[in-house]
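>>> Sequence first, then the predicted structure, then my questions.
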Amino acid sequence: MTIEPVLPTPASEVGPAASAEAAAEADAVEGGLFAPHRRQLVIGLVLTVTLVAFEAMAIAAIMPDVKDDLGGLGLYGWVFSGFFLASLLGIVVAGQLADTRGLVLPYTVGLGLFSVGLVVGGGAASMPMLVAGRILQGFGAGAIPAIGYAAIGRGIPSPLRPKMFAVMSTAWVVPGLVGPSAALLVEHALSWRFVFLILVPLVIVAGIMTVPVLAAMGAPVGADLDDDAHAARRTAENLRLRQVVLLVLGIGAAFVAASGVPVVVAVVLFLVGVPLAVNALVHLLPHGTLRLERGVPATVAVRGLLTFGFFAADAYVPLAVVDGRGGSSWIAGAALTVSALTWTAASWIQAHLIDRIGPRALDRIGFTALAAGVGTMLGVALGLPVALAVVAWAISGFGIGIAYAPQAVTVLASAKPGEEGSASAAIQLADAVGIALGVGVGGGIISLGDGRGWAVDHTVTWVFALALAGALGGLLASGRMPKRVPAQAT
């Protein structure tokens, strides 16, 4: 499906119907995001994003110290890739339930598993146990943003969505400012275990604020379908879930192949896992995604390249600074902090520019900045001053911030009523696949280097080179995105 640019209609051609439609749209956006009838939804979603943001910023900052305590550098990457592989399941299951059972059930299950994972992670006695806890967190964290996107699609008018995504990015400001430093303070004063455990109360607060709002949104569109339509939908959902399981198994097999197993086993796992994952992706993503078909399919693919390029490096910035170059953990924390701030600032910038220059131009700017930031981080690994890591990751944060939201706005604008969950699941799936592949392949490189006795600074050089390749690939692919945000589907 190709999405053509939407051009403004000349005033001379606007009839009574068009005028009535414009008036209805103006009424819908009156009062902005924080109008009384949508204020609770906005606040609830922002709190939920803040919960996930604290977890992401805090765990990334303390992982070098966790590794020193538990050992198992070979499993360092699995702490992140296991999280994101599990999030693939959470994204698709939540997206399907959102379209059939409403938003409350998948949201509460996601929060519950997320909190259990925090408890398991906080009590981990070994790196494998920590990975298990992160897998539980991942399933919950996958469900949470998928439900958030679906709620935006149902409860926020199309003209307000760019600002809503900017507000959600702003929810990273406080975690970005205090998350890494607070995590390091807690780790030094008490233990890294409390960094996991102190997040549990945030789960309760987020649930209390958000569940009533989601429940008030009522049944999903299409809940009154006849028996044949429900049966067809269930069949499609079961097929999709099987494909997601195959995708996770395929990617997981490829990751295991790169984690230092015997060569024969690695070859078998790779030859089985890669085709399995590719075939599953063909069935799960919009038709034409892997071919970069212009419009929405290419937009979904570009989201995967964006998260691949950023998170393949982001997960290993603290390791590169602390273990690779002998820098302070505070420099690593500062790099993560400024990245969150520039991501947020760029997200607000795109909200003001998207109608003027369109999503394609914004993504080209974003990928250029991301490539520049990752390239600078590669230079740090090769010997540039360690303090440049803060500058490098500020540039990278700006890059992903300017490119990230326009992709979601484009895809959601193309979703028909009642299909917001599936649309959000598609882009979130590409999001998580990109992160899982980037972090997982990076972890495989770390494991390979550990097995061969490479110095950490040498190993992370290859990781950042991989991330740079992803950013440059995304820059080329972004030319297939729509020039303008499509008209809202009906």
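Happy to help now that I have it.
>>> alpha carbons only for contacts and neighbour counts from here, please
OK.
>>> Can you give me the neighbour number for residue 228?
Neighbour count for residue 228, taken as other Cα atoms under 10 Å: 9.
>>> Check the one 3 residues further on too.
Applying other Cα under 10 Å, we find 12 other residues in the vicinity of residue 231.
>>> Just the element for it, please.
helix 227-257 (DSSP states H and E).
>>> again with residue 309
helix 296-314.
>>> same deal with residue 59?
helix 39-70.
>>> Alongside the first one, take a look at this:
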Amino acid sequence: MSAEVRALTIWDRERLGISLGAAALIFLAAIESLAVTTVMPVVAEDLDGMALYAVAFAGTLATSVIGMVAAGAWSDRAGPRRPLYAAVILFIIGLVVAGIATTMPVFLLGRLVQGLGAGAQTVALYVVVARVYPAHLHGRIFAVFAAAWVVPSMIGPFLAGAVTEFLHWRWAFLGVAVLVVIAFTIVAVKLRAAPLGPIASDPAEGDASTPGVKIGLRMFLAVVIALSAVGVGLAAEVPGILGWVAAAGCVLVIVIAIVPLVPKGMLRARPGLPSVVLLRGIVAGAFFAAEAYIPFLLLAEFDFSPTWAGLALTLAALAWASGSALQGRYGEAIGSRRIAALSLLLLGIGMVSLLVVAVSGAVPWLAIIGWGFAGGGMGLLYPRLTVLTLAFSRPGTEGFNSAALSISDATGAAVAIAVAGLAFATVSPIASGFLAVFGVGLLLVLGGIVPGLRLGSAPIEERH
């Protein structure tokens, strides 16, 4: 790599506006995500929808799969500019609908629309990175994306709790919508002149990431996955063992439908890109399924206020950002397999801490500290998996592979949250329900060991 190429940075004149604009969108997505996790116990009680608590999380992740597939195909064919614009508009609409909802079904509708926008935005931004930034800068820009969670992690959960406690939970959605409109206006101007057109892939080349499926079928499969993931969450409404049977059937449908949308060999943890994509889904499922119930645990078992329950997530978010910054600077020196091993260890510590608190019914601060370890593990691993995905991708396939990574992420999280919700609903008393939820998380962490050892490496320096 020449000295001239190495001198390029994500903050040079050509990329400064794009870096800031993309980081702003990530920042606001982080605010919304942290706010929802904090305020959902209050929303579910206010709208008489506690039975749909898990679906409010899983449904958003499920519909994000549709957005990911659409944005991936659209970006590969026409560039990521218009997919990104459409994604942000959908995200804003979803926030407004959720913010004005007076019933739980309407609130869920808003969350589903949010998912469409959030999923498409993630993929479109990944393709923006692939088209605008040299490969040796990918680790740095993804570290910035993760660092965009720093301020939200410091103020987001606390602010969402305070808004809920002293104003109303609706402003946790409507306020973010206003800020997204402002950020979107700025981003649209900055991206107008960026080189984001399509790149033709070489049909003579083939690898595990080649789509091999027409966009119509891919969209149909994405819808099937989304509906099945919501079905897993709704299985909690089915009494007795029939609920678990229904959930198992939905999971089987998801496994069958996801195969054409991800790299060949993913379900077998084939070395390289397939294991990268599989590990992303596993750790997303473990982390987000457990995190969705931490504020609930603190409110129900330890009488925390919404404000203080929101603060419980701050340490993990700060640790996530710190881990991501560490990966961005030293990731190549540490190596992907070592990062995976360390990250799974930290996630395991977090899950065990939650289990101890759930079993003992005491020391709630142990859950907060332990979850900080889990956040650090996610910060190390998440951007590394994204860097590897782009490094394994040929020009013109970044959209498909980025979509596959995000599909695995969202599907893993949606299914895990739904299964955790089913376990929580069918186990009594409530303390045992929390034990079941965090037990699901620990099992997933252990399941990540195999793909973690098979990540492999890709010629990141030669990618461009």
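Perfect, thanks for sending it. Fair warning: this is a prediction, and the values are worked out from it, not measured in the lab.
>>> Give me the mean deviation of the helix holding residue 309 of structure 1 from structure 2.
In the superposition with structure 2, the average deviation recorded for helix 296-314 of structure 1 is 0.7 Å (mean Cα distance after the TM-score superposition for structure 1).
>>> Now do the contacts for the residue nearest to residue 201 of structure 2 when sequence neighbours are not counted.
Closest residue to residue 201 of structure 2 apart from its sequence neighbours, by Cα to Cα, 6 or more residues apart in numbering: residue 396 at 4.5 Å. Counting by Cα atoms under 8 Å, 6 or more residues apart in numbering, residue 396 of structure 2 makes contact with 76, 198-201.
>>> and residue 396 of structure 2, what pairs with it in structure 1?
Under the alignment (TM-score structural alignment), residue 396 of structure 2 pairs with residue 418 of structure 1.
>>> just residue 148 of structure 2 next, same as before
By TM-score structural alignment, residue 148 of structure 2 lines up with residue 171 in structure 1.
>>> ok, its match touching residue 49?
Yes: contact criterion Cα atoms under 8 Å: residue 171 of structure 1 and residue 49 qualify, at 6.3 Å.
>>> The contacts of residue 396 of structure 2, buried ones only, as a PyMOL selection?
Entered in PyMOL, the line below selects the buried ones among these, by 16 or more other Cα atoms under 10 Å:
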select buried, resi 76+198+199
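>>> now structure 1: which of the contacts of residue 396 of structure 2 match?
Retained in structure 1 by both residues aligned by TM-score structural alignment, their matches' Cα atoms under 8 Å are the following of the contacts of residue 396 of structure 2: 76, 198-200.
>>> Looking at those residues, which one is closest to residue 214 of structure 2?
residue 76 (12.8 Å; Cα to Cα).
>>> which one in structure 1 is aligned with the closest one?
Going residue by residue (TM-score structural alignment), residue 76 of structure 2 aligns to residue 99.
>>> For its match, which residues are in contact?
With Cα under 8 Å, 6+ apart, residue 99 of structure 1 has these contacts: 220-222, 418-422.
>>> so which of those residues comes closest to residue 281 of structure 1?
residue 422 (14.7 Å).
>>> Tell me if I'm right that that closest one and residue 95 touch.
Yes: when contacts are counted by Cα under 8 Å, residue 422 of structure 1 is listed as touching residue 95 (5.6 Å).
>>> These two: who's more crowded?
The neighbour comparison of residue 422 of structure 1 against residue 95 (other Cα under 10 Å) goes to residue 95, with 35 against 24.
>>> Look up the closest residue to the more buried one, ignoring the ones flanking it.
Per Cα to Cα, 6+ apart, closest to residue 95 of structure 1 is residue 421, 4.6 Å.
>>> correct me, but the one you found touches residue 150?
Yes: taking contacts as Cα under 8 Å, residue 421 of structure 1 lies within contact range of residue 150: 4.8 Å.
>>> So for these two, which residue has more residues nearby?
It is residue 421, of residue 421 of structure 1 and residue 150, that has more neighbours when counted by other Cα under 10 Å, with 32 against 26.
>>> now that one: how far from residue 392 of structure 1?
To residue 392 of structure 1, residue 421 of structure 1 is 35 Å away according to Cα to Cα, to the nearest Å.
>>> Would you map the helices across the stretch 101-250 of structure 2?
For the stretch 101-250 of structure 2, the helices defined by DSSP state H, counting those that start in this stretch occupy 104-132, 138-147, 150-166, 171-191, 215-234, 241-258.
>>> Mean per-residue distance, the first one versus structure 1.
After superposition onto structure 1, the mean distance of helix 104-132 of structure 2 to its aligned counterpart is 0.9 Å, using mean Cα distance after the TM-score superposition for structure 1.
>>> Only the buried residues of that helix, if you could.
Buried residues in helix 104-132 of structure 2 (16+ other Cα under 10 Å): 104, 106-132.
>>> Over which residues of structure 1 does that helix lie when aligned?
The aligned range for helix 104-132 of structure 2 is 127-155, by TM-score structural alignment.
>>> What is the distance between that stretch and the centre of its chain?
10 Å (Cα atoms, centre = their mean, to the nearest Å).
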